[in-house]
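Visitor: Here is my input, please return the structure:
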Amino acid sequence: MIISVSGLLRRSQPSNIKEANGVIWKLCMMKLYSITSAGFTVSVGCFLVFIAYVHLTSQNVQFRSNEYKDVNQDLYDNEKIFSDFVKNINESIKRMDYDKEYTLKNMSQSGPRVAGNLNTEEEDDLHPLFLDVMKVSRLRQAQKHWLPDSRKHHDLNGYISLLHPNQSKLDLQCKTCSLVCSSGHLLHSKFGRRIDSADCVFRMNDAPSRGFSKDVGARTSLRMIGFQAVPNVLKNKDVLLMGSAKPRYLVMWGPDREMASNGTGKGYNHLKALAMMLEQQGTECFLLKEEEMAYNNRLYEAETGQNRAKSGSWLTTGWFTMILARSVCSEIHVYGMVGENYCKKEQGRKHPYHYYNLHSQDECEYYRFMERSFNGGHRFMTEKAIFASWAKLSPKIYFHQPEWD
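Guide: Down below sits the predicted model:
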């Protein structure tokens, strides 16, 4: 038994611990039949038991130490990574604070319209993804980091004739333009003659002029309609597209699935039937090409820092009308569009979303709802912030009813 323990002591490795413990247990449980004859043997055995226990315990501790060395190193590395992560976050926050201060400082010296209008209290009206939209756009203006094509669209090749794609082009050049919105703010404004006095008058979707000409005018040079408004335009074509309301051009925008010319695009099919009827009275129908839609998406992302599709938003018909107006007009007058901070300043004042529907939802309530929508919403206030940053560029943009600061 003593020899067995001695052998284990010479080759005691962590893998032998279980076997050695068994031997030690047997020594401790020996029955001492004769104290006189076996006294020396028992004494030596007990001494060896003690030595074996101490030695194997130290070996076990060393093994455990080696076993967890790598684990401890991993924990250290993870703690360092996390510490660096927190450090980077703190530095990013400091940079954001600096950018905000830098923006506010430079705004007072750069953009005439956007200077001093960065009110953080307005952020509760914005979608969480767009809290910094106005800051991004204004910072770019303060630093003059504008894309060359963000000032004015380069050409009209992005608009294609529905019936004569290889023959007709959108040929419209205007010195002054009236862009008429659909807001209830236009009611009782008596801006009709002023609107009609412009070289070109732009209207949108199914907003009529008949019955409201004193406030919104009677002439229509171009009507921009979104794919969702096509059914209403068809239903009210006599009011919107005939007689004194007849536009020279009808332009439609929509996603690829609606604008497909292979027979599957509902919007395309409806507009083609309408175009064949309107051609006889001198109205040409145009579509926004896929390349033009992509251009608008890129421009929106350049101004906001947000990808339109990934953010779950749709550009408005007002956006597409503004882009077209900036391409063909030397001076733009917008009627019935509230500013980016109007709804915050004028809480309690109610106006219908459409001047031709007094029972439509309150305009500001609808804007707030859409700005916070996570899927399929229009970013009305975000777009207005962008329009504000364009106002003093070329072409100049002026806003009426209400007047912008």
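Visitor: CA atoms for contacts and neighbours, from now on please.
Guide: OK.
Visitor: all strands for the stretch 1-150 of the chain, in order.
Guide: In order along the chain, the stretch 1-150 of the chain carries no strands (DSSP state E, counting those that start in this stretch).
Visitor: next one: the stretch 201-350 of the chain
Guide: 222-226, 249-253, 284-288, 313-314, 329-335.
Visitor: How about residues contacting the longest one?
Guide: Okay, so that is strand 329-335. Residues outside strand 329-335 that contact it (CA atoms under 8 Å, 6 or more residues apart in numbering) are 173-181, 186, 325-326, 394-402.
Visitor: Strands - which of these land there?
Guide: 174, 175, 176, 177, 178, 179, 180, 396, 397, 398, 399, 400 (DSSP state E).
Visitor: hmm, which two among these are most spread apart?
Guide: Using CA to CA, these reach their maximum pairwise distance at 174 and 400, which is 19.2 Å.
Visitor: Another sequence for comparison is provided below:
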Amino acid sequence: MVSQRLKYQWVASITAVAVVTTLLVYRGSFGYRSYMPSPSSSSSSAQHSVGPVPTVKKQKIHAPLVGYTGLLDQKPLKMHCRTCALVTSSGQLIGGKRGEEIDQSECVIRTNNAPVVGYQQDVGNRTTLRIVAHSSLYRVLFRRQEMVISSQNTVFIFWGPNSSMRRDGKGHVYNKLRLLKDQLPKLKVYTVTPINMLKFDELFKNETGIDRRGSNSWLSTGWFSMVIAMEVCDQINVFGMVPPDFCRSSSRRSMPYHYYEPSGTNDCSLFLAHERSRRGRHRFIIEKRVFAKWAQTHDIRFYQPEWDPKAVVRMNSSSSSIPAGP
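Guide: From the prediction side, this is the model:
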């Protein structure tokens, strides 16, 4: 009987040790901080401990963006930002001195070949993401030192038609990007997939009633940038984008279309010329109306100039809807 009792005690001791060991391993695997009590659930004894009791905020997991793939490995883009500054190329940024404000965002998005050097006071210094049209690749390469060699922490997303981006050796933009990647292996280059390109067209048609291909009009890099920003960012602060009715205002501050081309085309002259053309142009004003609409359901704010998207939507709904196209 004594030996049997000792046997049971020995088994019980081994079991207890195993349980304690398991708990210690489990606790060590997931980190000590996950067991720290929050102030709302702390016991009275915990409230008398020295120093504040830290709270642990759960990290939200964000899915990869499958419509944007790495140039060589074709892995989907993984990117998320709480706050984004979407910096346009607009001449409206000149003299605004928004650079410091722009750089305070978690992520800074720029487009095409818009430079930073020499314009930091107005447009900021940082670039997290640069979205580039196929037609602007050579302009980017023209400023290779600033935009490529010195920007290898920047994520680049290139978009373009399949004829330029195809991977079978016949896509001249893809071929150039591949050569660039060979020269700078650390460069973070992504392209918009052909299927996703079709989705951009479909979205434009659904929002405006205009068949982009049927009307032979072109989506702007601003369109791609806003859609991508809505996928990447929780809050979007847009700098330099004028409201859609801007060119009808007698008190407008007319500026060059690009801040880095001070003697270039006037912004309203370009917007109106494209809008009135029946074929082969951008639809800048129509796109801005859509952006104002999207700002009703997404956290999108406009600065330099500052304008209220709700007022634009109210005005459009009281007068007429977005035109059905040329």
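Visitor: quick revisit: looking at the ones in strands among the contacts of strand 329-335 of the first structure, which is nearest residue 288 of the first structure?
Guide: The nearest member of those to residue 288 of the first structure, counting by CA to CA, is residue 179 at 18.7 Å.
Visitor: Quick check: the gap between the closest one and residue 25 of the first structure.
Guide: Distance, residue 179 of the first structure to residue 25 of the first structure, by CA to CA, to the nearest Å: 98 Å.
Visitor: Of those two, which one has the most company?
Guide: Legend: neighbour count by other CA atoms under 10 Å for residue 179 of the first structure and residue 25, higher for residue 179 (25 against 11).
Visitor: counterpart of the more buried one in the second structure?
Guide: Matched to the second structure by TM-score structural alignment, residue 179 of the first structure sits across from residue 86.
Visitor: Surely its match is in contact with residue 109?
Guide: Yes: shown here, residue 86 of the second structure and residue 109 form a contact pair, counting by CA atoms under 8 Å, at 4.8 Å.
Visitor: ok so, going back, check contacts around the match of residue 179 of the first structure.
Guide: 108, 109, 110, 225, 226, 229, 236, 237, 238, 239.
Visitor: from these, which single one is nearest residue 122 of the second structure?
Guide: residue 239 (10.0 Å).
Visitor: Stretch 212-227 of the second structure: how far from the chain's middle?
Guide: 17 Å (CA atoms, centre = their mean, to the nearest Å).
Visitor: now the helices for the stretch 151-300 of the first structure?
Guide: Secondary structure of the stretch 151-300 of the first structure (DSSP state H, counting those that start in this stretch): helices at 192-196, 213-216, 230-235, 237-240, 256-259, 266-278, 290-304.
Visitor: what does the stretch 201-326 of the second structure give?
Guide: Counting by DSSP H, counting those that start in this stretch, the helices of the stretch 201-326 of the second structure are 221-232, 267-276, 284-294, 309-319.
Visitor: who wins for proximity to residue 153 of the second structure among these?
Guide: So among these, helix 221-232 is nearest, using CA to CA, at 16.9 Å.
Visitor: superposed on the first structure, where does the closest one end up, distance-wise?
Guide: Average distance, helix 221-232 of the second structure versus aligned residues of the first structure after superposition (mean CA distance after the TM-score superposition for the first structure): 0.7 Å.
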